[in-house]
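In: Please find the sequence and the predicted model below.
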Amino acid sequence: MVSDAGLTGKNRQIVDRVIDIGKNQFRILEQGEGPAVLFAHGFPDTADTWRSQMHALAEEGYRAVALDMRGFGASFSPSEVEQYTSPYIVGDLVGVLDALEIPSCTLVGHDWGADHAQKAMLMRPDRFKALVSVSIPYAPRGETSLNDSLRDRGLGDRYYALAFDNPDTSKQFLPAGKTIASVLYWLSASPPPEQRWDPIDPAKHMLRPAPVAAPDWADPNYVRRTIAAFEHSGFETGLNYYRAVPHTFELMSAYKNAVIRQPSLYVWGCSGRAVSILHSSNPTVHDMRASQPGLVDVVRLEDTGHWVQHEAADRLNAELLEFLRTHAPREI
């Protein structure tokens, strides 16, 4: 649970509002004053996933901002798949800074938020000065897209995300009251290891009925808000992040083999299966610095799955603050 004890003035309350980015509206949460930290979430989630981290940073003198990403919650949700490519998403992140008159910031991203935050480091190093990737590591654009690589490995019929190209996929995520609980549970470290979600085993899919209404690590208010958000928005536009992968691959050709030079941190839960096809079971700083020369550390969390910001909230908060104090410039 997040408490407001010890906070005063602007640092006490999270402000929940809608801002204009060009002609489009985006919902943001904002808390605290000081150097800015912008949080980007993944699927299926909203800005509310970051409340614990926002509170911790505000208490230590930072300005924490999180947005409902394009296609989620109360933010702009176009139907066209092509509008979910990295140039659009990075444009949204820059737009938040512009709307709030923030010259530059540190970016923290989880899941798809991490992927697009990494690309923001490449595309706008003038605005994004430091990076924290949660659960998803950085992989430079190579010769072959992730989707094509998986097909080449014979996983085209097994890898979960390739099935999301089906226009009826979003119906499988209904009703949100049941499927949000399923995704939170099966992707976490809560189930027995042999039962956890596996991205290349259709029998262990993420939408199996969960044995609990919500995992014990999940704040009931967060679960309630997330269910309500998807009951309102549905899941179709959120799935467009997966469908846009080949489009982003083509658009990012100028960044082939590009490295992230800003100070960065990678935090991941070793009980999660999502990373099993993205890196080894024990990636080291040395291994990952080839593509991230500014990488400070790799934090491997035991007994933690995909939902690091919830399952290991206190540890992630501590790692964030240490990274910000040491490696993120205070003048941001």
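Out: Everything's here; your move. Being a predicted model, the structure only gives us computed values, none of them experimental. Numbering: from 1, shown residues only.
In: rest of the way, CA atoms for contacts and neighbours
Out: Will do.
In: OK, contacts around the spatially most central residue of the chain?
Out: Nearest to the mean C-alpha position of the chain, counting by CA atoms, centre = their mean, stands H110 at 2.2 Å. Taking CA atoms under 8 Å, 6 or more residues apart in numbering as the contact definition, H110 lies against 40-42, 133-136.
In: In strands, which of the residues you listed appear?
Out: 40, 133-134 (DSSP state E).
In: Among the residues you listed, name the buried ones.
Out: 40, 133-134 (16 or more other CA atoms under 10 Å).
In: C-terminal to the helix or strand harbouring N147, what's the next element?
Out: Applying DSSP states H and E as the criterion places N147 in helix 146-152. Following helix 146-152 in sequence order, the next helix or strand is helix 176-186 (DSSP H and E).
In: Run the chain-centre distance for that next one.
Out: 17 Å (CA atoms, centre = their mean, to the nearest Å).
In: Tell me which residues are up against it.
Out: 44, 173, 191, 195-197, 206-210, 212-215, 223, 226-228, 230-231, 307.
In: Let me know the angle separating the helix or strand just after that helix from helix 176-186.
Out: Downstream of helix 176-186, the first helix or strand assigned by DSSP H and E is helix 220-233. Put simply, helix 220-233 runs at 130 degrees to helix 176-186, going by axes from the mean of the first three to the mean of the last three CA atoms, to 10 degrees.
In: another one to put next to it:
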Amino acid sequence: MRDHPVSTATTPTDLFPLRRTQVEVNGASFHVIDQGEGPTVLFAHGYPDTAETWRGQMHAAAEAGYRAVALDMRGFGASYAPPEAELYSALHIVGDLVGVLDALNIDSAVLVGHDWGADHAQRAMVMRPDRFRAIVSLSIPFLPRGELSTWDALRQQGLGEKYYVFGMMEPGADANFEPAKKTIPSILYWLSGSPTPDTGWDPVDSARNMLRPAPVAIPEWADPDYVAHTISSFEKTGFDTGINHYRGAQVTFDLMSAFKGAVIQQPSLYIWGAADGLCQLFHPTPPTREELLPLAPGLVDVIALENVGHWPQHEAADRVNAELITFLDGLELPESPGSARHAA
């Protein structure tokens, strides 16, 4: 267990100012937010989101003596957003994550990922164990590269006409997500644990889709500033390049044959919301640590959050923060000279 620095500041921002910058990564510009000092924790978000989704976890990590870094992922926010779907494979995204570390002169980091950010982070653990020491996955369990891609496996299960993603990936389907001021609140609400039973999002039932008008303007668990930022971001960028993360999944499968069957050896933690429609589809019976250990031999724990949906970093922020810090404190991470943790 590591000692945490004691704060005497009157406000969190006095002691842990948030730094914003554009960094060059492999010749492209990425927006990065950075907070605290110490061993680095790199946060990766999913769809439809930005780095701002991690503000609560970043502050908790900074307060505990870590350096928290989050980026607008490729295709989102103020980061590089090429139109070509084939440029959104995990190999490209892992290159972005490594490039951010290089741009900030960071040798290694613990990854925290949600949704597509979790999937890309998991591939990073397999591909670059020299740079990524451990991982916390939110909402998406790790599955090694197998014989079938995710999309082909779903088609084989007879879900090719039902699973929501297939319609999303069609050309022009991004228009269904406009306008952002209406769809972002809907997505946040319907994918969460807030709807009454049997009314929330179901990824294979079009009648329970994520774009239905929400009964509330902003879910009670959501920070209004975060929602406003997310809406503003997608009003500027649109949704098509974000959807490219789905389109690029087949490219990832095709390019990663050398990693077939490769597991995550480093320490890992899986946190998921028991009311998440996506999790209920992929593991209707709650997975245990023992069941997942063959896929991730370093798995520390599997944590199911009751009455929580697809946004655990918001819906159960305090619990997620506590589990994150406990996990980080259990790792043997190198100290950074001059950091608060180092000075303590």
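Out: Perfect, I can see it now. Here the structure is a predicted model, which is why all the values come from computation and not from measurement.
In: Can you calculate the TM-score here?
Out: In this superposition the chains share a TM-score of 0.97, using TM-score structural alignment, normalised by the length of the first structure; 328 aligned residues with a CA RMSD of 1.2 Å.
In: Just say helix, strand or coil for the aligned residue in the second structure for G238 of the first structure.
Out: Aligned against the second structure by TM-score structural alignment, G238 of the first structure finds its counterpart in G242. With DSSP: H, G, I helix; E, B strand; the rest coil as the basis, G242 of the second structure sits in helix.
In: Who are the contact partners of the closest residue to G242 of the second structure other than its chain neighbours?
Out: Sequence neighbours aside, G75 is the residue nearest to G242 of the second structure in space, at 5.1 Å (criterion: CA to CA, 6 or more residues apart in numbering). Each residue near G75 of the second structure by CA under 8 Å, 6+ apart is listed here: 81-82, 241-242, 244.
In: 6 Å instead?
Out: 81, 241-242 (CA atoms under 6 Å, 6 or more residues apart in numbering).
In: Can I get the buried part of the contacts of helix 176-186 of the first structure as one ChimeraX selection?
Out: Buried members of these, defined by 16+ other CA under 10 Å, are picked up in ChimeraX with:
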select :44,173,191,196,197,206,207,208,210,213,214,215,223,226,227,230,307
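In: Please identify which helix or strand holds R20 of the second structure.
Out: Short version, using DSSP H and E: R20 of the second structure is in strand 18-25.
In: Show me what the next helix or strand after that strand is in contact with.
Out: Later in the chain than strand 18-25 of the second structure, the nearest helix or strand by DSSP H and E is strand 28-35. Outside strand 28-35 of the second structure, the residues within contact range by CA under 6 Å, 6+ apart are 18-23, 67-72, 78-80.
In: redo that, cut-off 8 Å
Out: Residues contacting strand 28-35 of the second structure (CA under 8 Å, 6+ apart): 16-24, 51, 58-59, 62, 67-74, 77-80.
In: what does stretch 74-83 of the first structure give?
Out: Residues contacting stretch 74-83 of the first structure (CA under 8 Å, 6+ apart): 24-27, 68-71, 229, 233, 237, 240-241, 243-244, 247.
In: which secondary structure element contains I135 of the second structure?
Out: Counting by DSSP H and E, I135 of the second structure is part of strand 132-138.
In: For the stretch 201-332 of the first structure, which segments count as strands?
Out: 264-269, 295-301 (DSSP state E, counting those that start in this stretch).
In: re earlier: just send the ones in strands among the contacts of H110 of the first structure back as JSON lines, with distance to V183 of the first structure too.
Out: Shown next, in JSON lines, are those (distance: CA to CA, whole Å):
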{"residue": "A40", "distance to V183 of the first structure": "19"}
{"residue": "S133", "distance to V183 of the first structure": "20"}
{"residue": "V134", "distance to V183 of the first structure": "17"}
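In: Could you check how many residues crowd around Y163 of the second structure?
Out: 18 (other CA atoms under 10 Å).
In: which residues touch it?
Out: 154, 203-205 are the contacts of Y163 of the second structure under CA under 8 Å, 6+ apart.
In: Identify the residue of the first structure aligned to it.
Out: By TM-score structural alignment, Y163 of the second structure lines up with Y159.
In: what do you get for D174 of the second structure?
Out: Match for D174 of the second structure (TM-score structural alignment): S170.
In: residue in the second structure matching P35 of the first structure?
Out: Checking TM-score structural alignment: P35 of the first structure goes with P39.
In: and the gap between that match and G330 of the second structure?
Out: Computed as CA to CA, to the nearest Å, the P39 of the second structure to G330 of the second structure distance reads 13 Å.
In: my guess is V90 of the first structure meets A114, correct?
Out: No. Using CA atoms under 8 Å as the test, V90 of the first structure is too far from A114 to be in contact (11.4 Å).
In: So which of these two has more stuff around it?
Out: A count of neighbours by other CA under 10 Å puts A114 above the other of V90 of the first structure and A114, at 26 against 20.
In: The helix or strand hosting that one aligns to what range in the second structure?
Out: Element membership of A114 of the first structure, judged by DSSP H and E, is helix 112-123. Counting by TM-score structural alignment, helix 112-123 of the first structure lines up with residues 116-127 of the second structure.
In: Give me the contacts around that stretch.
Out: Residues contacting stretch 116-127 of the second structure (CA under 8 Å, 6+ apart): 43-47, 90, 93-94, 111-113, 132-140, 142, 245, 259, 262-266.
In: let's see it at 7 Å
Out: 44-47, 90, 93-94, 111-113, 132, 137-138, 140, 142, 262-264 (CA atoms under 7 Å, 6 or more residues apart in numbering).
In: how big's the offset between that stretch and the first structure?
Out: Superposing on the first structure places stretch 116-127 of the second structure at an average distance of 0.2 Å from its equivalents, by mean CA distance after the TM-score superposition for the first structure.
In: re the thing from before, could I get the strands of the stretch 201-332 of the first structure as CSV with distance to N166 of the first structure?
Out: Below are those laid out as CSV (distance: least, CA to CA, whole Å):
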stretch, distance to N166 of the first structure
strand 264-269, 30
strand 295-301, 34
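In: And those: which comes nearest L187 of the first structure?
Out: Counting by CA to CA, L187 of the first structure lies closest to strand 264-269 out of those; the figure is 10.5 Å.
In: Next, the mean deviation of the closest one compared to the second structure.
Out: Strand 264-269 of the first structure sits 0.4 Å off on average (mean CA distance after the TM-score superposition for the first structure).
In: Tell me the residues of the second structure aligned with that strand.
Out: If you align by TM-score structural alignment, strand 264-269 of the first structure falls on residues 268-273 of the second structure.
In: ok, and what's touching the matching stretch?
Out: Looking at stretch 268-273 of the second structure with CA under 7 Å, 6+ apart, the contacting residues turn out to be 134-139, 141, 298-306, 308-310, 312.
In: No further questions, thank you.
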